[in-house]
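Asks: Have a look at this prediction, sequence included:
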Amino acid sequence: MQSLHLRDEFIKLGQALKAAGLVESGVEAKEVIQDGLVKVNGQTDTRRGKKLYPGDIVSYNGEEIKIEN
C-alpha cells in the first residue's frame, strides 16, 4: 500500500489516482471510476469528484493508496 500525502484539506478521487501513478491521465481516471473499477474504503464509488480525506483508502487494479496528512 502506498501513501499519498495531502497538501490541502482533501484531494478528489480522480486527482488521487493520477497523483499516485495508477492512471496516466484525467481521462483514464474518469473512465475507470465511471466503469466502477475503483473502491473507496471498500465501497465502489463512481464519482470522480469524491473528496478524499486522511484515513481514506482507495483500491484500483490490485493497488491501494492510503490518504494521509
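Replies: Looks like it arrived, so ask away. Numbers count the residues shown, from 1 in each chain.
Asks: going forward, measure contacts between C-alpha atoms and count neighbours the same way
Replies: Fine.
Asks: which SS state does V23 fall under?
Replies: Using DSSP: H, G, I helix; E, B strand; the rest coil, the structure places V23 in coil.
Asks: alright, now check it against this:
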Amino acid sequence: MNSEIIITKDFIEIGKLIKKIGLITTGGAIKVFLKNNIVKINNVTPQGRSTKVYPDDIIWINDDVYVVKREK
C-alpha cells in the first residue's frame, strides 16, 4: 500500500500521524504500537512518539508506505 497523508501544519508528530491513519485509536497506544511494529521515517527509526514528521517525508509502517504532503 502506498498512500499520501495530508497535513495542514509544518509538521506532525509520528504518534498523531499514526492515529490520523487509523492504526491506533488513542494517543496512549502509540508507545506499544511503536514497540510492536516496524516504523521508519525516511529509513530511520523514530526516537519516540513525539518525533516530528515533515512534508515529503516517507513513512514505512510494517509493509505499508506513506508520503506526507502539506495541504495547499
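Replies: Arrived safely. Small disclaimer: the values here were computed from a predicted structure and weren't measured.
Asks: quick one: TM-score?
Replies: Overlay of the two chains. TM-score (TM-score structural alignment, normalised by the length of structure 1): 0.82; 68 aligned residues with a CA RMSD of 1.6 Å.
Asks: counting contacts, what elements does the longest helix belonging to structure 1 pack onto?
Replies: Secondary structure of structure 1 read by DSSP state H shows that its longest helix is helix 26-34. The contact analysis (3 or more CA pairs under 8 Å, 6 or more residues apart in numbering; DSSP states H and E) places helix 26-34 of structure 1 against helix 13-19.
Asks: follow-up on the earlier one: identify the residues contacting the longest helix of structure 1?
Replies: Defining contact as CA atoms under 8 Å, 6 or more residues apart in numbering, one finds that helix 26-34 of structure 1 is touched by 14-15, 17-18, 23, 38, 45-48.
Asks: before we move on, what about stretch 2-14 of structure 1?
Replies: 16, 19-20, 26, 29-30, 33, 47-54, 64-69.
Asks: and for it, what span of structure 2 is it aligned with?
Replies: Per TM-score structural alignment, the counterpart of stretch 2-14 of structure 1 in structure 2 is residues 3-15.
Asks: and stretch 1-8 of structure 1, how far from the chain's centre?
Replies: Relative to its parent chain, stretch 1-8 of structure 1 has a centroid offset of 10 Å by CA atoms, centre = their mean, to the nearest Å.
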